[in-house]
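Undergrad: just need the structure, nothing else, for what follows:
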Amino acid sequence: MIRGIPAIMRNPLAWLERVVERHGDLVAFPMPKTPVLLVNTPVGARHVLQRNHRNYTKATIQYGALSLVTGSGLLTSDGEVWRRHRRIMQPAFHHGGLDQVAISTVAAGEQLRDAWDQSSPYAPIDAESAIMRAMLTVVGRTLFADDLSDAGSDLVEAVDRALRQVIARATNPLAAGPLTRLPTLSARRMRSAVATLDQVTAGIVDRRRAQGVKAEDTDLLAVLLRAAGVGSDDAVTTDSQPWMTDQEIRDELVTLVIAGHETVASSLVWILHLLADAPEVQERLYAELDHVLEGRPPSWKDIPALAYTRAVVDEALRLYPPAWVITRRSAAPDTIDGVDVPEGTLVIVSPWLLHRSAKSWPDPERFNPERFLSDSVSGPGPGPGPGDRNPAYLPFGAGPRLCIGRDFALVESVLLLATLLRDRAVLRPAGVSQPVIEALVTLKPKHGLPMALIPRTPVAEPLHGA
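TA: Below you'll find the model as predicted:
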């Protein structure tokens, strides 16, 4: 593995694929001091993330590097801190708030359409940067009741700079060494990016404190501030201390700024890429959108009828899972798929590998949304879909650490896609090559993704059975 460090840093996805092809689905690496086990079986992955999750912590290089940016937010915290924060934040992600998520998402989608329309009908724009800014707007409106549009470009740039430094450390098995503490250019870039995130989130909190938190406010920031005693004479306390400190609020806001826009934007970018190369999928998607929407913008009430649109989202999440690698460390000895796992073992689970395994998915490299359709499912509402019955499907993780914003992300993805393409077709401009995948904290097209949205003729015939 040490000899493979240059290959890991150059292309970790290809390196993982070569390892599994050569050694199989359970691979133990003879690293000094720390045993390392790559687990690429659905049973093994579910054991680590779900069935025996209490034995597997986030004390890994990956999450240690990420915590330099997010602090002890939900993505990186463990134990009682994670449980306390999850309990406090869960009400803000209740299904009752999804209609507001839908409204904000459609509004951001309409603004994104306008940005495309400001150029000529066939002129491309960088879909990645445009969608990143759009999703950041949705995060601001739905989770913080704030307008982040003015800070959008600075935030997107700061997040990108910070996460590039995170992945540079996380993909290097020697990253925990003393060299990382030197005042290097990388460290200075990290501090600069974190300072921008601190400044923006502090402004969000200051504005809300000045505005006040009302009893009827249900957004995430209101929930966090109430847990710190803002807007209440009876703050929930532990040992005479507020349940949330200012630092903890900062950590969760930075976590949600990153996770709330980066992961959804990543999946939407890859959806457009996949659609551009799949005219037959485009045709069926457009037939559903024309039949359900009849040219108007979508809304929350349309989601149950957008079954194929949801299937397109699910299939893109299979092929390009935003969280392409998950790491855990064993707190006590265990057994995974018959292999003894010593205490302290670093366990690697890769949804990228699991989602593309021919043992779990017929014709795994093919973009085929039909695999996520099921007559036994009434509709594509938030939450698990037909594909979640496959234990090898882990786009949002599994078990108690399942992404808290999964349902928000699914609603956003379905409705933003429907908004963009309700009367448009996606087109890869002539001369633009296939994107190169850059495996950062999420999967990104290395040089952006130039795409055009062009007017299209409505599909005359409705979907069969619609």
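
Undergrad: CA only for contacts and neighbour counts going forward, please
TA: Fine.

Undergrad: which strands and helices sit next to the helix or strand hosting R113?
TA: According to DSSP states H and E, R113 maps onto helix 98-117. On a contact count with 3 or more C-alpha pairs under 8 Å, 6 or more residues apart in numbering; DSSP states H and E, helix 98-117 meets helix 127-143, helix 406-421.

Undergrad: figure out how far the shortest one is from the centre of its chain.
TA: Centre-to-centre, helix 406-421 and its host chain are 13 Å apart (C-alpha atoms, centre = their mean, to the nearest Å).

Undergrad: same for the helix or strand just after that helix, what does it pack against?
TA: Following helix 406-421 in sequence order, the next helix or strand is strand 424-427 (DSSP H and E). For strand 424-427, the elements it packs on are helix 246-276, strand 450-455, judged by 3+ C-alpha pairs under 8 Å, 6+ apart.

Undergrad: for the comparison step, fold the sequence that follows:
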Amino acid sequence: MSLAPPEPRSAAPSAGGPDPATLPDPPGPHGRGSLLRAVRFGRNPLTSIHRLKARWGDVVMTQLGRRRLYVLSHPEMARDVLVTSNRNFIKSFALQRARVLLGEGLLTSEGDFHLRQRRLSQPAFHRERVAAMAGTMVRYAEDAADRWSAGMQVDATREMNRVTLAIAGMTLLGVDVEGEADEIGRALTDALGLFDRLHNPLAPLLDRLPVPGTLRMRRARERLDATIYRAIAERRASAEDRDDLLGMLLAARDDEGDGGGMTDLQLRDELLTLFLAGHETTANALAWTWHLLARHPQVEAKLHEELRTVLAGRAPTAADYGALPFTRAVLAESMRLHPPAWTVGRQPLRDFAAGGYRIRAGSIVLLSPWIIHHDARWWGDDVDVFRPERWMRPDFEASLPRFAYFPFGGGPRKCIGEGFAWMEGVLVLATLARRWRLRHLPGADVNAKVGITLRAVGLRMRVEAV
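TA: The predicted structure is shown next:
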């Protein structure tokens, strides 16, 4: 293992540079102890990559079992991986393993098949279609607001998952799952347990053993499959033409390919991927937002002032989205500090250069929005402060390096539902916050559960009327 790190290199990668094979390996903890490092990394990957960045700089290499791991922490490097050289990368080994649950959905598929599936799915997330879903988003948020009462104690993470799950069920599947929300929510939580193993070198073995975690994951997959396949079967039988994602995918034909549609298995993989990602990430963003608002009453007061001025006591609509800039800024700042998708993993097909170092083919490359979002070089001395006002400056986003902020990834594989997530997040927050505020209970111990997403745990809160 290297004992003393060299001066960290922070230079951005340059196009048309030297042959990567002529460059040195990056600094970092190499050599013996790689299996132990892999186990530690699997237990708390966020802490691990934070320590690697803090000690070694923008380009770090470490050994996890038999695999090299590189952590790249410069916006230009993120752009190079996700945009400029994106054809040199496939999904990381960890997400390839996620096929156990997700099959060949948009999150895990590659190459021409991925392009075909994305082409078929893209029209469902057109701006006008997303706006048409706003009424459903607000309706389920109003249902949650009606369930709350002054003095009531709630788990904010569970509440936000329940709301976004109901929205995903109706907008994606055309199915009202609100009555099954708790059961499906538990299944989704158990299914996400698969991702807790993604960097564990023993994961392939554990997946084959009847250990409790594996059994829970299998039962969860069966429960989720039952919901998805039921929706597909009922829609095919009814031949009903509905303007939700399932209806669009059933009707979609690949005019640029063989002209065919999706099989039930392909539909299942895409719907489950979007069902999982479409509610989990937004729910986490909203839960962290309630946590931050409770800690910053001055920000909360500005939010309520905007909602009173714009909405004047009524529920929001899609037309209000552009008229709620501070509400959007609150959500943007929350996702800066607590990005739900805290890391992006890729596997290079060929060697490439980053920051003057060689990044080897077949390795794991991690880009972390969490790390880059907390870098004072791009965000200033108040980098760790919840300050939505920064997003209200007209020139602020234009002044940032392109990938200083990327909660939805970037490039050809950027989250297909980004517009949907922004609309949902803003309207759900506005619907609930115009009537209620949440306060931490005494002694509350809020922590981040780090899996494929960054989930707030211990977020027990008291409901208060605005």
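
Undergrad: got a TM-score for the pair?
TA: After superposition, the two chains reach a TM-score (TM-score structural alignment, normalised by the length of structure 1) of 0.88; 432 aligned residues with a C-alpha RMSD of 2.0 Å.

Undergrad: CSV please, covering the helices and strands packed on helix 98-117 of structure 1 and showing distance to E365 of structure 1 and mean neighbour count.
TA: Compiled in CSV, these are given as follows (distance: least, C-alpha to C-alpha, whole Å; neighbours: other C-alpha atoms under 10 Å):
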stretch, distance to E365 of structure 1, mean neighbour count
helix 127-143, 23, 23
helix 406-421, 22, 24
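
Undergrad: and of these, who's closest to D375 of structure 1?
TA: Of all these, helix 406-421 sits nearest to D375 of structure 1, with 19.3 Å by C-alpha to C-alpha.

Undergrad: just tell me the aligned range of the closest one in structure 2.
TA: Counting by TM-score structural alignment, helix 406-421 of structure 1 lines up with residues 418-433 of structure 2.

Undergrad: post-alignment, that stretch versus structure 1, mean distance?
TA: Compared with structure 1 after fitting, stretch 418-433 of structure 2 deviates on average by 0.5 Å (mean C-alpha distance after the TM-score superposition for structure 1).

Undergrad: which residues does that stretch contact?
TA: Under the contact criterion C-alpha atoms under 8 Å, 6 or more residues apart in numbering, stretch 418-433 of structure 2 has outside partners 125, 127, 130-131, 134, 137-138, 141-142, 144-145, 278, 282, 285-286, 304, 307, 315-318, 321, 327-328, 331, 408, 466.

Undergrad: next one: stretch 38-50 of structure 1
TA: Stretch 38-50 of structure 1 is touched from outside by 20, 25-28, 53, 55-56, 328, 336-337, 347-350, 353-354, 391-392, 397-401, with contacts defined as C-alpha under 8 Å, 6+ apart.

Undergrad: one more: stretch 174-183 of structure 2?
TA: Counting by C-alpha under 8 Å, 6+ apart, residues outside stretch 174-183 of structure 2 touching it are 162, 165-166, 169-170, 231, 242, 244, 246.

Undergrad: mind listing what's buried along it?
TA: Residues of stretch 174-183 of structure 2 classed as buried by neighbour count (16 or more other C-alpha atoms under 10 Å): 174-175, 177-178, 181-182.

Undergrad: try stretch 262-282 of structure 1
TA: For stretch 262-282 of structure 1, using 16+ other C-alpha under 10 Å, the buried residues are 262-276, 281-282.

Undergrad: give me every residue that touches the most centrally placed residue in structure 2.
TA: Per C-alpha atoms, centre = their mean, the C-alpha nearest to the average position across structure 2 is that of A341, at 3.0 Å. Contacts here follow C-alpha under 8 Å, 6+ apart; on that basis A341 of structure 2 touches 281, 369, 407-408, 452-454.
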